[in-house]
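[1] Here is a sequence with its predicted model. Questions after.
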Amino acid sequence: MQNRRQFLGTIGWTGMAALSTTGYLFAGTERTSLSDAALIAAMFKQRDPVKWLFTGDSITQGAKHTHGMRAYPEIFAERVRWEMGRPRDMMINTAVSGNTTADVKSDFEWRVGQYHPQVVFFMLGTNDAAIQKGIAPDTFKANMTDLIERVRKLHAIPVLLSPNRIVVSMAQERAALGDYVAVLGELAASQSLVYADVWTAWDTELQRKYKGRQNDRLLNDPLHPNGYGHQEIAGLLFRTLSVYNPDMPSCGGPYYENKCW
């Protein structure tokens, strides 16, 4: 009998597309039940190209605040398409500055559905938490649950990223952001989702790395990460997906330079 890795190697993406919303590759075949993390790991190894879609707000869009440096979806593209040798994989970024879960819900077909992605990354909550948006944590949870269900109906895998920490003293209208991040953690735990917890890492491992100056070093304003902040978010996502390699430039390793003059 084949083990799971051998089994995935024989079916390719065509077979993986049969994944049901229950997490079973084929209904009634318990031995082929795989976690989202295992399925994504298999995608990195298969020969068929994969469509990876990112959506969310200005952070994921990479708008304005990177000063021309790559945003985390672009760093992900460099890691996968160049360093991991998957040049035919497609990276699609439909994030829009200022957006909330309600915006993505109302525009789901345009932003997500039409592309038929295999994996969909969501980073949302920073704008939902703004008082003026009028989206309570319970509504945020309902919206995220709906988005996750819609992704499953596409036979795609949802991946959640929590937002980075903000400077609350300078963005008091978003003082409750932690409550929205808690919702993401609850959804990830209850549905066994792949979850890159940027929020927690910001005030733990990144706090240690930057000796308590992570906001000074990684934010461009009270809300938005700068280019270095995006590098850290990308690194956390790579570790979450088990594709982190400290020797690779996208993960913080040295860049190759061939200066011949």
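    All right, it came through fine. Residues are numbered from 1 along each chain as shown.

[2] make it CA atoms for all contacts and neighbour counts henceforth
    Fine.

[3] For the longest helix along the chain, give me every contacting residue.
    For the chain, the helix with the greatest residue count under DSSP state H is helix 137-153. Residues from elsewhere that reach helix 137-153 (CA atoms under 8 Å, 6 or more residues apart in numbering): 20-21, 101-102, 105, 120, 125, 128-129, 157-158, 179-180, 183-184, 187.

[4] Let me see the ranges of the strands in the stretch 101-250 of the chain.
    The residue ranges that make up the strands of the stretch 101-250 of the chain, judged by DSSP state E, counting those that start in this stretch, are 119-123, 157-161, 194-196.

[5] now for the first one, which elements pack on it?
    Taking 3 or more CA pairs under 8 Å, 6 or more residues apart in numbering; DSSP states H and E as the contact definition, the neighbouring helices and strands of strand 119-123 are strand 51-56, strand 157-161.

[6] Against that first model, consider the following:
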Amino acid sequence: MTDDLPVLRGLLASGAPLTWVFTGDSITHGLIHTRGARNYVDHLHELIRGDAGRVQDTVVNTAITGWRADLILGDFARRVTHWRPDVVTLMIGTNDCTTQWLDPVIEVTAFAASITEVVRRARDDGGIPVLQTPPTVDLHHAPDRARIGEFAQAVREVAAREGVILVDQHAAFTAFSEGTGPGNDDMAWGLLDDAFHPNAAGHALLALGWADALGFDAVSSPVRTDLAARVAVARHPQWPPA
């Protein structure tokens, strides 16, 4: 158990209204690649304010497509502080890790330093930080993001060092393909719309991972039932398409 998790559970038990801010890149932004379905923040909005009955809570999504950790730090007042959040969830790293589209390339140590600074600023603003590792990438079609595993590991290490709640989405996406058939090894085909953007089922898995890590797994929830069904169906995709 992390240092922050008991604090968060105490806040939830108090019944006080909370403001939840989710920020990051296009995965959290959640447009286009769900093909009109809800993204994971939308699902969590329904879980928190619907199934959990926390109707006075506020759920805000400030993620922007193409962004990186350093960009979020440069716009932290708007992305985070402005909303006076009680909980700040960050998923980042998919763009930071590219070796093709950035000059200079972002080193893992610099990325880790940025993540640590996000944690510090969130806490200075009175919020509880939550870190998510980025999902896996289809490296056959996005070889420039071959360092994604190193960046996910950096997020894990910052979370462990700083006592931050961690949602290991990278591990969940890695485990998803196990046993799904030849050619699917280490490739979460059923969860991706392209090389690195989750599809509707991928967003369902992201929402379930976040809910489990933050203690919403015990909620009697039609949302959770629906999300689990979406993931189960996606686990045996027909790939490549006929």
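    Everything's here; your move. As the structure is a computational prediction, the values presented were derived from the model and not from experiment.

[7] Ok, which of the helices and strands packed on strand 119-123 of structure 1 comes nearest Arg4 of structure 1?
    Among those, the nearest to Arg4 of structure 1 by CA to CA is strand 157-161 (18.2 Å).

[8] Mean distance of that closest one to its aligned residues in structure 2, please.
    On superposition with structure 2, the average gap between strand 157-161 of structure 1 and its aligned counterparts reaches 0.5 Å (mean CA distance after the TM-score superposition for structure 1).

[9] doesn't Ile59 make contact with Thr94 of structure 1?
    No. In this structure, Thr94 of structure 1 is not within contact of Ile59 by CA atoms under 8 Å, at 11.5 Å.

[10] and those two? which has more neighbours close in?
    Ile59 (28 against 16; other CA atoms under 10 Å).

[11] Find the helix or strand that the more buried one is a member of.
    helix 58-61 (DSSP states H and E).

[12] In structure 2, point out the residues matching the helix or strand just after that helix.
    Going down the chain from helix 58-61 of structure 1, the next helix or strand is helix 72-77, by DSSP H and E. Using TM-score structural alignment, helix 72-77 of structure 1 lines up with residues 40-45 of structure 2.

[13] quick one: contacts of that stretch?
    Here stretch 40-45 of structure 2 makes contact (CA under 8 Å, 6+ apart) with Phe22, Thr28, Gly30, Val59, Asn61, His203, Ala204, Leu206, Ala207, Ala211, Val223.

[14] got it, and stretch 14-25 of structure 2?
    28-29, 41, 54, 56-69, 72, 79-80, 83-92, 94-95.

[15] burial measure for Ile64 of structure 2, as a count.
    Count around Ile64 of structure 2 with other CA under 10 Å applied: 19.

[16] For Ala159 of structure 2, see how far away it is.
    Applying CA to CA, to the nearest Å, one obtains 23 Å for the distance of Ile64 of structure 2 from Ala159 of structure 2.

[17] Asn61 of structure 2 too?
    As judged by CA to CA, Asn61 of structure 2 and Ala159 of structure 2 stand 21 Å apart.

[18] quick one, which of those two is more surrounded?
    Taking other CA under 10 Å, Asn61 of structure 2 and Ala159 do not tie; Ala159 has more neighbours (23 against 19).

[19] Quick one: map the more buried one onto structure 1.
    In structure 1, Ala159 of structure 2 lands on Ala188 (TM-score structural alignment).

[20] And for Pro129 of structure 2?
    By TM-score structural alignment, Pro129 of structure 2 lines up with Pro158 in structure 1.

[21] now swap in Ile148 of structure 2 and tell me
    Ile148 of structure 2 maps onto Leu177 in structure 1, by TM-score structural alignment.

[22] what residues are up against its match?
    Per CA under 8 Å, 6+ apart, neighbours of Leu177 of structure 1: Gly125, Thr126, Ala129, Ala130.

[23] Now tabulate those residues in TSV and tack on neighbour count and distance to Ser169 of structure 1.
    What follows is the contacts of Leu177 of structure 1, written out as TSV (neighbours: other CA atoms under 10 Å; distance: CA to CA, whole Å):
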residue	neighbour count	distance to Ser169 of structure 1
Gly125	29	18
Thr126	28	15
Ala129	24	15
Ala130	19	14
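
[24] Quick check: of those residues, which lies closest to Pro222 of structure 1?
    Within the contacts of Leu177 of structure 1, proximity to Pro222 of structure 1 (CA to CA) peaks at Thr126, which comes in at 11.3 Å.

[25] So what does that closest one match up with in structure 2?
    Under the alignment (TM-score structural alignment), Thr126 of structure 1 maps onto Thr94.

[26] likewise Phe108 of structure 1?
    Aligned partner of Phe108 of structure 1 by TM-score structural alignment: Phe76.

[27] who touches that match in this structure?
    So Phe76 of structure 2 contacts nothing (CA under 8 Å, 6+ apart).

[28] Inside helices: which ones of the contacts of stretch 40-45 of structure 2?
    Per DSSP H, the subset of the contacts of stretch 40-45 of structure 2 in helices is Thr28, His203, Ala204, Leu206, Ala207, Ala211, Val223.

[29] Now check the last one against structure 1: what is it aligned to?
    Translated: Val223 of structure 2. By TM-score structural alignment, Val223 of structure 2 lines up with Ser250.

[30] just the fourth one next, same as before
    Pairing criterion TM-score structural alignment: the partner of Leu206 of structure 2 within structure 1 is identified as Ile233.

[31] go on, the first one?
    In structure 1, the residue equivalent to Thr28 of structure 2 is Thr60, according to TM-score structural alignment.

[32] Quick check: that match touching Ala95?
    Yes. Using CA under 8 Å, Thr60 of structure 1 is in contact with Ala95, at 5.8 Å.
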